[in-house]
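Participant: Have a look at this prediction, sequence included:
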Amino acid sequence: MTLPQTPTTKSSSSGWLNGFIGVLIFSASLPATRLAVREFSPFFLTAARASIAGLLALCLLLIFKEKPPAKHQLGPLAIVAAGVVLGFPLLTALALQYVTSAHSIVFLGLLPLATASFGVWRGGERPRPAFWFFSVLGSLLVVGFALSQGLTASPAGDLLMLLAILVCGLGYAEGAKLSRTLGGWQVISWALVLALPLMALLSWFKAPPDFTGITAPAWLSLAYVSVFSMLIGFVFWYRGLAQGGIAAVGQLQLLQPFFGLALAATLLHEQVSPLMLGVTVAVILCVAGSRRFSR
């Protein structure tokens, strides 16, 4: 079913709900990747997660007897595959060899701006000027909070993370635009299937010579980024972007670092500072402001 270019109030609300679920799922991606690259090479991790997700996506497409995408949809699907199946996972995995997952918060704060910018370019959206004010303010709050934690800079890691944010923003915007006609879960599924031959071949050549020394946390991290980060999260995310607007719903990514911190506090019993709570509340207000002036 084709979604309208300008979402109705009902579809917009559904879009924000789906986007919120997607962000929750993505919140554990970078910590899980950080844990996995301690025992897997970045190239194997990227290829393996895409191959596992690609096989699952192929099963879904066959079960539901989905028609293959049209020829004019193959180009956009290739952009999605290059951005979120190969580019972002590989670049972040390489970057997390140089920086901590906490350091990546600096760059996650820029992802909503990147997504909104590509949404204007590729999706034809035109948010109001006030939207950009709240978007920039929210990004600065996240980046400022991350820098206040005394993060150590790494030129190589920072460059890789910056490139990762750019290709991810493009992949998000292109996938959301395509979801309006192809469907949310179909977009990520066909993108994974399109990349499957290359990813399977790369998995074979980059596999560790011996798997006996791989610990359970590394396997669990690989399973999470394969099933949730690479497939299930995108089902909700692309549907949300298509329903609620790329630029608007994309601002929910400002909350992703704080979801990760909340997860750490809950599961690892790490301390949550008053500053963290204050910045979180301010970011939530920025997200609300972005939604209010997104159209």
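Facilitator: Perfect, I can see it now. Numbering: from 1, shown residues only.

Participant: alpha carbons only for contacts and neighbour counts from here, please
Facilitator: Noted.

Participant: who touches Leu196 in this structure?
Facilitator: Residues near Leu196 by CA atoms under 8 Å, 6 or more residues apart in numbering: Ala50, Ser51, Gly54, Leu55.

Participant: Format these as JSON lines; extra columns: secondary structure.
Facilitator: Converted to JSON lines, the contacts of Leu196 look like this (DSSP: H, G, I helix; E, B strand; the rest coil):
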{"residue": "Ala50", "secondary structure": "helix"}
{"residue": "Ser51", "secondary structure": "helix"}
{"residue": "Gly54", "secondary structure": "helix"}
{"residue": "Leu55", "secondary structure": "helix"}
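
Participant: Relative to Tyr224, which of these is nearest.
Facilitator: Ala50 (11.7 Å; CA to CA).

Participant: That closest one - how many residues pack around it?
Facilitator: Counted by other CA atoms under 10 Å, the residues lying close to Ala50 total 31.

Participant: For it, which residues are in contact?
Facilitator: By CA under 8 Å, 6+ apart, the neighbours of Ala50 are Val85, Leu86, Leu192, Ala195, Leu196, Met199, Ser226, Met230.

Participant: Which elements pack onto the top helix by length along the chain?
Facilitator: Taking DSSP state H as the assignment, the helix of the chain that covers the most residues is helix 155-182. Other helices and strands packing on helix 155-182, by 3 or more CA pairs under 8 Å, 6 or more residues apart in numbering; DSSP states H and E, are helix 71-80, helix 88-95, helix 105-108, helix 111-123, helix 184-206, helix 233-244.

Participant: Put this next to the previous one:
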Amino acid sequence: MERTRNLQGLTPERNLSGWINGFIGVVIFSGSLPATRVAVLEFDPVFLTVARAAIAGLIAVAMLGLLKAKRPERRQLLPLLIVALGVVVGFPLLTALALQHVTSAHSIVFLGMLPLATAAFGVLRGGEHPRPAFWLFSILGSALVVGFAVSQGLTASPEGDILMFLAILACGLGYAEGARLSRTLGGWQVISWALVLSLPVMAVLAWFCAPASFAGISPPAWLSLGYVSLFSMLIGFVFWYRGLAQGGIAAVGQLQLLQPFMGLALAASLLHETVSLGMFAVTGAVILCVVAAKKFAR
């Protein structure tokens, strides 16, 4: 027991701090899809993606400089690039494109697959060998989400559902890689350096993709851009990766299961979108499958 505790570096104080930081991160992330939904009504999805990354990247440069963070080693550059492709570019772009076709309430159901995707990529990257029951619940959870999409009528927006599914895969890979890297590089440094690596390309693209005029952009759209840039792209990850490092990836990662419920509540209260009982039922069922799958992940 003592050996396990020392290997993980966990103490009751660090464990509690990890849960608190992880919970704050999940609360912040739960507002991402509703805010993105508001923003894409007036901003082009590609511009929104590169602009939020560029804004967060500039803030990350300032943070790393002021706090005199140590530069990553050469062997850490490839994992940082994977994190950047997954959570800085992939997930924001794919969700922004998807939310042109589906409501944020519909897209939030797909978040029920995010802990599963993170666990699956953790298995692949970590070389673990989960028990057969893990894959059983994984397939069941995925089937529930696909079944929900079919029940809503794929002819209505197959593009939105496919884009959300790809977004979950990209985010799961970015979460798993970032969580693994945070053990050696540090929690907030992971997302900061990933943003810095992306900044040159994102800044140039933001300049070229900017609309001819910002005169018609409403305050809610500007606030949404500010939220996804500052909170979803940077601050949320500072708390999230810190929580994973302090409390353990498997334990704190389960807090993601709260995100669909928080997101549905925001979509209903702030955007006045219809949240059906079917959405809650499917989200709850997927979460139960993810909980069961995590139990058999090792």
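Facilitator: Yep, that arrived. A quick note: this is a predicted structure, and the numbers were derived from the prediction, not measured.

Participant: which of the contacts of Leu196 of the first structure tops the neighbour count?
Facilitator: Of those, with other CA under 10 Å as the count, Ala50 tops at 31 neighbours.

Participant: how about that residue, what's its partner in the second structure?
Facilitator: Using TM-score structural alignment, the equivalent of Ala50 of the first structure in the second structure is Ala53.

Participant: And that match, how close does it get to Ile139 of the second structure?
Facilitator: Ala53 of the second structure sits 33 Å away from Ile139 of the second structure, taking CA to CA, to the nearest Å as the criterion.

Participant: cool, Ile168 of the second structure as well?
Facilitator: Separation of Ile168 of the second structure from Ile139 of the second structure (CA to CA) stands at 15 Å.

Participant: who's in contact with the nearest residue to Phe293 of the first structure once chain neighbours are set aside?
Facilitator: Counting by CA to CA, 6 or more residues apart in numbering, Phe131 is the residue found nearest to Phe293 of the first structure once chain neighbours are left out, at 5.0 Å. Phe131 of the first structure sits next to Gly289, Ser290, Arg291, Arg292, Phe293, Ser294 when contact means CA under 8 Å, 6+ apart.

Participant: His106 of the second structure maps to what in the first structure?
Facilitator: Aligning on TM-score structural alignment places His106 of the second structure opposite His103 in the first structure.

Participant: So the nearest residue to its match once chain neighbours are set aside versus Ala102 of the first structure, what's the distance?
Facilitator: Spatial nearest neighbour of His103 of the first structure, chain neighbours left out: Leu151 (6.0 Å); criterion: CA to CA, 6+ apart. Distance of Leu151 of the first structure to Ala102 of the first structure, computed by CA to CA: 8 Å.

Participant: what's the answer for Gln271 of the first structure, then?
Facilitator: Counting by CA to CA, the gap between Gln271 of the first structure and Ala102 of the first structure amounts to 14 Å.

Participant: and these two? which has more neighbours close in?
Facilitator: Taking neighbours as other CA under 10 Å, Gln271 of the first structure and Ala102 compare with Ala102 leading, 18 against 12.

Participant: Distance of the spatially most central residue of the second structure relative to Thr118 of the second structure?
Facilitator: What sits nearest the mean C-alpha location of the second structure, by CA atoms, centre = their mean, is Cys171, with 5.2 Å. Going from Cys171 of the second structure to Thr118 of the second structure by CA to CA gives 8 Å.

Participant: can you check Val61 of the second structure too?
Facilitator: Distance of Val61 of the second structure to Thr118 of the second structure, computed by CA to CA: 27 Å.

Participant: between the two, who's got more neighbours?
Facilitator: Thr118 (26 against 15).

Participant: What does that one correspond to in the first structure?
Facilitator: Aligned by TM-score structural alignment, Thr118 of the second structure pairs with Thr115 of the first structure.

Participant: What residues does its match make contact with?
Facilitator: Cys168, Gly169, Leu170, Tyr172, Ala173, Ile246, Ala247, Gly250.

Participant: List the residues that contact Arg242 of the second structure.
Facilitator: Arg242 of the second structure neighbours (CA under 8 Å, 6+ apart): Gly18, Asn21, Gly22, Ser182, Gly186, Gly187, Trp188.

Participant: what about the first one, which helix or strand?
Facilitator: Assigned by DSSP states H and E, Gly18 of the second structure belongs to helix 12-30.

Participant: Against which helices or strands is that helix packed?
Facilitator: Helix 12-30 of the second structure makes packing contacts with helix 236-247, helix 249-253, helix 259-270 when contacts are defined by 3+ CA pairs under 8 Å, 6+ apart.

Participant: Quick check: which of these is nearest to Phe47 of the second structure?
Facilitator: Among those, helix 236-247 comes nearest to Phe47 of the second structure, with 21.1 Å by CA to CA.

Participant: centre of the chain versus that closest one, how much separation?
Facilitator: Chain-centre distance of helix 236-247 of the second structure: 12 Å, with CA atoms, centre = their mean, to the nearest Å.

Participant: what do you get for stretch 65-74 of the second structure?
Facilitator: 24 Å.

Participant: counterpart of it in the first structure, which residues?
Facilitator: Counting by TM-score structural alignment, stretch 65-74 of the second structure sits on residues 62-71 of the first structure.
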